[in-house]
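A.B. asks: I'll drop the sequence and a predicted model, then ask my questions.
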Amino acid sequence: MKAYQHLFKDQPLRFFNDTHNDRQPYQSFALDDALIESIAETNMQAIRLWSHDQTIILGIADTKLPHFETAVKHLKSQGYNVVVRNSGGLAVVADDGVLSISILLPDAKQISIHDGYEQMVQLVKEIFRPWTEQIEAFEVVGSYCPGDYDLSINGKKFAGISQRRVKNGISVQIYLAITPDHQARAKLIKQFYQLGINGQATKFTYPTIQPDTMEALATLLAIDLSIDDVMTRITNVLTADFHLVPGELTADELTYFNKREQQMIDRNKKALGDLF
């Protein structure tokens, strides 16, 4: 068994490719929640690939910025949609050069938070093994949305991981900055915090972002790497080790999705008001 397989069961793996659709960012998080709820009941497992154009995904703590509205208006003036997610963490950028992956697993009570993160770390290492074996997991100080499981090469962060648990299901989510300019993404989030804080004291400690701590994989690996290249590699890795089942929502999952979608709409209306 390969290292990345240790939490997967010896059963079919539902595979959702949501990289080319018109789903709104808030719907993406609602879908993950719907699948977690279903997986907790059915004991199935799934993996989902997803992406969104020109979107800033905020954490709950970001909404507590003293000048939050001003900061959000700046993001929107730069052509970005803004959504507040329902999982932990802080602001990250999603655009056509960023690929996100969700691992969706049952048995949350038997899986530690550490194991959930480690599962994603090992999967990413397996995906990029043809190009590098230098991926490390530790907090990259100066990056946006910093955490113990930042993924980097030579100290430059290209990915961040978060985790969401609903009932007895888990979603471990990662964003992968595939194509440049990742430092431009970091500069945008730096501006967001500068405007949102504007010299005022805050109860929460927001990151002091240094854009040169972050870089896209194509730059780090010095290759012409695209999201399609990475998706092909992911599909090949999973096909070699699992029986993949195309992901289609069941009737129950559609019901869960409709409920979770409304929760995300309500959350974002409350946080963003007319800016949603």
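C.D. replies: On my side now, so go ahead.

A.B. asks: going by C-alpha atoms from here, please, whenever you check contacts or count neighbours.
C.D. replies: Fine.

A.B. asks: quick one: the helices in the stretch 151-276 of the chain?
C.D. replies: 182-197, 217-221, 227-241, 251-272 (DSSP state H, counting those that start in this stretch).

A.B. asks: contacts only, for the closest residue to T213 other than its chain neighbours.
C.D. replies: Counting by C-alpha to C-alpha, 6 or more residues apart in numbering, K156 is the residue found nearest to T213 once chain neighbours are left out, at 5.1 Å. The contact partners of K156, by C-alpha atoms under 8 Å, 6 or more residues apart in numbering, come to 140, 212-215, 220.

A.B. asks: could you export those residues as a markdown table, including neighbour count?
C.D. replies: Listed next are the contacts of K156 as a markdown table, based on neighbours: other C-alpha atoms under 10 Å:
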| residue | neighbour count |
| --- | --- |
| V140 | 22 |
| D212 | 15 |
| T213 | 20 |
| M214 | 28 |
| E215 | 27 |
| L220 | 19 |
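
A.B. asks: picking up where we left off before, in JSON lines: the helices of the stretch 151-276 of the chain, plus distance to F128.
C.D. replies: Shown next, in JSON lines, are those (distance: least, C-alpha to C-alpha, whole Å):
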{"stretch": "helix 182-197", "distance to F128": "18"}
{"stretch": "helix 217-221", "distance to F128": "10"}
{"stretch": "helix 227-241", "distance to F128": "8"}
{"stretch": "helix 251-272", "distance to F128": "32"}
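
A.B. asks: got another, please set it beside the one above:
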Amino acid sequence: MDKEKAYALLRQDRWRVVDQSSLGPMFGALQSFAMDDTLCTAIGAGQSDPTARSWVHHQTVVLGIQDTKLPFLSEALKGLEEAGYQYIVRNSGGLAVVLDEGVLNLSLVFPDSEKGIDINRGYDAMWLLVEDMFKDFGMKIEAKEISASYCPGSYDLSINDQKFAGISQRRIRNGVAVQVYLCVNGSGSKRAELIKQFYETGLKGETTKFTFPVIEPDVMASLSELFGVELTVQDVMLRFLQSLKGFSGSFYSSALQGEEYGMYEMYYQRVVERNEKVLK
């Protein structure tokens, strides 16, 4: 990791903060994807400062496009509904993840500078930020694939080989959004069990041309479980803002503004239509 280059992304002159962590169950995951696309477009066009966004979704499984190729998809989706979860398909790569009121999601949205932000640099910046947020616990946070977790990837964040977070990235119109989900409290293994059941029902032992993870629930945990301290989303939100301020010295709160409202309506319509099409 080139720490200096990653730190440079965190050291913006000013951060704009869009906090949507307490909007409640009516705030849906498709709205989140439209938000990040809007911010990417505005920031890529130089109409907004780099932005840090936080959000929480209740009882939602976010699927990747690949998950829709499961041979027994409709049965697997029915299983999610019976377990009390809604589901959507995201417009970027990756596989199924669980979001609920104990999971805090963060996005860092930067302009893709003329040289281009190398993909790993964005991931490294988020990793460094998360390390900084929890540095007082003195536990090593590693970024490496935890292959038996859900949505495994090379930037899974783990402590003692138990994953509590996954980082993804989306690029659109000269903007880059680096996103992380942090399992703050609750049971990491219970969330993993839900997705394990989803794949078992969706595959029924069939071999497919796509590879789906063979999930071992014990490899996943929440930060509360790992640190042995009951953390709330609000606690972690405060740590997030303190870390951000430590890197930049200045941030301000803001909702969407000006032309962003129109952009948001367009992107929201687009993600809704794409989602309906994929799930037909």
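C.D. replies: All right, it came through fine. Nothing here was measured: the structure is a model prediction, and the numbers come from that model.

A.B. asks: can you tell me which of the helices of the stretch 151-276 of the first structure is most buried?
C.D. replies: helix 182-197 (a mean of 20; mean count of other C-alpha atoms under 10 Å).

A.B. asks: that one vs the second structure, average offset?
C.D. replies: Compared with the second structure after fitting, helix 182-197 of the first structure deviates on average by 0.4 Å (mean C-alpha distance after the TM-score superposition for the first structure).

A.B. asks: which stretch of the second structure lines up against that helix?
C.D. replies: Aligned using TM-score structural alignment, helix 182-197 of the first structure spans residues 188-203 in the second structure.

A.B. asks: returning to that earlier point: which one of the helices of the stretch 151-276 of the first structure lies nearest to R85 of the first structure?
C.D. replies: Of all the helices of the stretch 151-276 of the first structure, it is helix 251-272 that lies closest to R85 of the first structure, at 7.7 Å by C-alpha to C-alpha.

A.B. asks: how far does the closest one sit from its chain's centre?
C.D. replies: 18 Å (C-alpha atoms, centre = their mean, to the nearest Å).

A.B. asks: which residues touch whatever residue of the second structure lines up with C145 of the first structure?
C.D. replies: In the second structure, the residue matched to C145 of the first structure (TM-score structural alignment) is C151. Contacts for C151 of the second structure (C-alpha under 8 Å, 6+ apart) come out as 94-97, 166, 213.

A.B. asks: now the equivalent of R14 of the first structure over in the second structure, nearest residue through space, not along the chain?
C.D. replies: In the second structure, R14 of the first structure lines up with R16, judged by TM-score structural alignment. Nearest residue to R16 of the second structure, sequence neighbours excluded (C-alpha to C-alpha, 6+ apart): T51, at 4.6 Å.

A.B. asks: aligned partner of that neighbour in the first structure?
C.D. replies: Aligned partner of T51 of the second structure by TM-score structural alignment: A46.

A.B. asks: I'd guessed its match sits against A40; true?
C.D. replies: No. A46 of the first structure is not in contact with A40 according to C-alpha atoms under 8 Å; the separation is 11.4 Å.

A.B. asks: one step back: top of the contacts of C151 of the second structure by number of neighbours, please.
C.D. replies: G166 (27 neighbours; other C-alpha atoms under 10 Å).
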